[in-house]
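*Asks:* Predicted structure and sequence below. I'll ask about it afterward.
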Amino acid sequence: LEHSERPAEMLEEFDPEFEFGFLSGEYFTTLYGNARQMLAEDDEEMEEDSIVSLQRINLSDGTIRNFEFLREEGRWQLETIRERTFDEDDLSDFLSFYARFCADSIFQSQSIANPLHIVLQDPDDEEQSIDGIIDADQWQTFSPEVPSGIISNIRKGQHYGGQRIVLRKSGLSNGLQEVFTFTKERGNWRLTRYEN
């Protein structure tokens, strides 16, 4: 499926409620190649004539639907829609791992770094955080809800080196944020850091 016509010509087939329904949950996710990219994105302004891709990633069937938007003269326009499999994407290795990580609790527990670095918001003081480590076997009792099923990725020029992926889960209405850092060690992906 590839459309390269202008949005006005795509309206017959394009149903925004269906296509963007995956964004109607409580959060959205974004993948970065490292923490610096995530922090830089928070600080940068979008340039004129920017291209942003919104990806609908179906972890169950291994497909990615990519909606590419172009900003011209201050207005965003949908330019293309493409669908492909994980195997055709530069995040193929990580997405295949992550699909199993969020669907298989035994595999998930085997894919946690030991020890796991955590940074948690102090429940007594919103301005402070608690920085520490937990044993991998504590993850199951501690574990937050990891994004699963259909997730999003908002690509604004991120580069992925293949050794680290930072997954940010951002609340749509509550401003809450969780960050999962995965690192590839000796050929295997592991969750190496969690922060909320």
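*Replies:* Right, received. Where do you want to start?
*Asks:* CA only for contacts and neighbour counts going forward, please
*Replies:* OK.
*Asks:* just checking, what packs against the biggest helix by length in the chain?
*Replies:* Counting residues, the longest helix found in the chain (DSSP state H) is helix 92-103. If you count contacts as 3 or more CA pairs under 8 Å, 6 or more residues apart in numbering; DSSP states H and E, helix 92-103 packs onto helix 105-110.
*Asks:* buried residues in the helix it packs on?
*Replies:* 108-109 (16 or more other CA atoms under 10 Å).
*Asks:* What sits closest to Leu172 if chain neighbours are left out?
*Replies:* Leaving aside its sequence neighbours, Leu172 sits nearest to Tyr27 (CA to CA, 6 or more residues apart in numbering; 5.0 Å).
*Asks:* and the gap between that neighbour and Thr192?
*Replies:* 22 Å (CA to CA, to the nearest Å).
*Asks:* what's the residue closest to the geometric middle of the chain?
*Replies:* By CA atoms, centre = their mean, the chain has its centre lying nearest to Thr30, at 3.1 Å.
*Asks:* Assess the claim that that residue and Asn153 are in contact.
*Replies:* Yes. Applying CA atoms under 8 Å, one finds Thr30 in contact with Asn153, separated by 4.4 Å.
*Asks:* Alongside the first one, take a look at this:
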Amino acid sequence: MKRYFLAFFAFLLLTFSCTGNRANQTDEVPADSVADSTDTTDIDTLEMLITETPMPRAADAMFDDFLFNFLANKKLQKERVVFPLRVTENGTTTKIEANDWKMEHLFMRQGYYTLLFNSDKQMQLMKDTAVNEATVEKILLAKNQVKNYCFQRIKGAWLLREIKVTPLQTDANASFLSFYKRFVTDTVFQIKSISETVDFVGPDPDDDFNMMEGVITPDTWEAFAPTLPHKTLYNIIYGKPQEEGKEKIYLLRGVANGLEMELRFKKEGGKWMLKKLMT
């Protein structure tokens, strides 16, 4: 790999594939949009293909494979919800009958989703076929609320068994999410929350087959920071929730366009700091 020190504006412009930071800007950008990340035509086509194609049994081996089918296939979704479905919020439990169920697309319609991990080891659980329980979190930052879709694999088939609505402060990632809310909406705070040098790895503009490495500094960060969702996040917990550590891996993935971005944070002196950006 080549290594460059990204100190000049022109060179940064050439190097970075991410878009400018939107915090505290007034540009008319759809809420929680990620620039160039959502192609609704591709998503509609993907959903149509999934709906028309029966889910293979092998898709139940890994939760991600099942989930994409579950969110795009109305018939399959209704078959894989345990009715009456329990919904718990503020200590009160209600039940949804099959006739009252509405198709749940979660992140499919926005074209991207996010994932949070404490370590590379935890990230490997995405591909672990031994995982038999998973929770999809719909994190509503403005409401300080998390909607938990609780799945379990029973006799080889993934089923949605319960929905729980909980306060954000009780979430396993509460400390990071509290930090993240400000990080994506306050430009000054964002710049103060990046290390003196942030490692960068991204496509080499001169070679389609290689990646390049670089270093981002606080004085160049603001103009080239990626646009990140600031209202709603999604996260998938594979297995049981793990206690929050001092490192956080934030992944942003496109549903149908191959987009992937990774930000790595570390808690130093009680403060979360951005250490690495990969595109």
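*Replies:* Yep, it's here. Values in this document were obtained by computation on a predicted structure and should not be read as measured data.
*Asks:* Which secondary structure state does Arg65 of structure 1 sit in?
*Replies:* With DSSP: H, G, I helix; E, B strand; the rest coil as the basis, Arg65 of structure 1 sits in strand.
*Asks:* What lines up with it in structure 2?
*Replies:* The alignment partner of Arg65 of structure 1 in structure 2, by TM-score structural alignment, is Lys147.
*Asks:* what about the one helix or strand Tyr113 of structure 2 maps to, distance to the chain center?
*Replies:* Applying DSSP states H and E as the criterion places Tyr113 of structure 2 in strand 112-117. In terms of CA atoms, centre = their mean, to the nearest Å, the centre of strand 112-117 of structure 2 is found 2 Å from the chain centre.
*Asks:* Stretch 265-277 of structure 2 now?
*Replies:* Distance, centroid of stretch 265-277 of structure 2 to centroid of chain: 18 Å (CA atoms, centre = their mean).
*Asks:* Which residues does that stretch contact?
*Replies:* 176, 179, 193-195, 197-201, 246-250, 261-264 (CA atoms under 8 Å, 6 or more residues apart in numbering).
*Asks:* Just the buried ones from the residues you listed?
*Replies:* Members of the contacts of stretch 265-277 of structure 2 classed as buried by 16+ other CA under 10 Å are 176, 179, 193-195, 197-201, 247-250, 261-264.
*Asks:* At which residues are the helices of structure 2 located?
*Replies:* Going by DSSP H, structure 2 shows helices at 9-15, 40-52, 63-72, 74-79, 120-123, 174-183, 187-192, 218-224.
*Asks:* Looking at those helices, which one is packed in the most?
*Replies:* With neighbours taken as mean count of other CA atoms under 10 Å, these reach their highest mean count in helix 63-72, at a mean of 20.
*Asks:* picking up where we left off before, ok, the residue nearest to Leu172 of structure 1 - contacts?
*Replies:* Here Tyr27 of structure 1 is in contact with 169-172 (criterion: CA under 8 Å, 6+ apart).
*Asks:* aligned partner of Ser96 of structure 1 in structure 2?
*Replies:* Under TM-score structural alignment, Ser96 of structure 1 pairs with Ser178 in structure 2.
*Asks:* For its match, give its distance to Leu140 of structure 2.
*Replies:* The value you get for Ser178 of structure 2 to Leu140 of structure 2, if CA to CA is used, is 12 Å.
*Asks:* One more: Gly214 of structure 2?
*Replies:* Taking CA to CA, one finds Gly214 of structure 2 at 34 Å from Leu140 of structure 2.
*Asks:* repeat for Val201 of structure 2
*Replies:* The value you get for Val201 of structure 2 to Leu140 of structure 2, if CA to CA is used, is 30 Å.
*Asks:* what's the alignment partner in structure 1 of Lys246 of structure 2 in contact with, if anything?
*Replies:* Mapped onto structure 1 by TM-score structural alignment, Lys246 of structure 2 lines up with Gln163. Shown in contact with Gln163 of structure 1 (CA under 8 Å, 6+ apart): 183-185.
*Asks:* Chain neighbours aside, what residue packs nearest to Thr181 of structure 1?
*Replies:* Excluding the flanking residues, the one nearest Thr181 of structure 1 by CA to CA, 6+ apart is Val166, at 4.4 Å.
*Asks:* show me what contacts the one you found?
*Replies:* Val166 of structure 1 touches 31-35, 179-182, counting by CA under 8 Å, 6+ apart.
*Asks:* at 6 Å what do you get?
*Replies:* Going by CA atoms under 6 Å, 6 or more residues apart in numbering, Val166 of structure 1 touches 31-32, 34, 180-181.
*Asks:* now swap in Pro84 of structure 2 and tell me
*Replies:* So Pro84 of structure 2 contacts 95-97 (CA under 6 Å, 6+ apart).
*Asks:* Give me the spatial nearest neighbour of it, chain neighbours excluded.
*Replies:* Closest residue to Pro84 of structure 2 apart from its sequence neighbours, by CA to CA, 6+ apart: Glu97 at 4.7 Å.
*Asks:* now that neighbour: how far from Gln77 of structure 2?
*Replies:* Here the criterion is CA to CA. By it, Glu97 of structure 2 lies 14 Å from Gln77 of structure 2.
*Asks:* for Asp171 of structure 2, same thing?
*Replies:* As judged by CA to CA, Asp171 of structure 2 and Gln77 of structure 2 stand 26 Å apart.
*Asks:* got it, and Leu13 of structure 2?
*Replies:* In terms of CA to CA, Leu13 of structure 2 sits 44 Å off from Gln77 of structure 2.
*Asks:* just Met123 of structure 2 next, same as before
*Replies:* 26 Å.
*Asks:* With Ala142 of structure 2 instead?
*Replies:* 28 Å.
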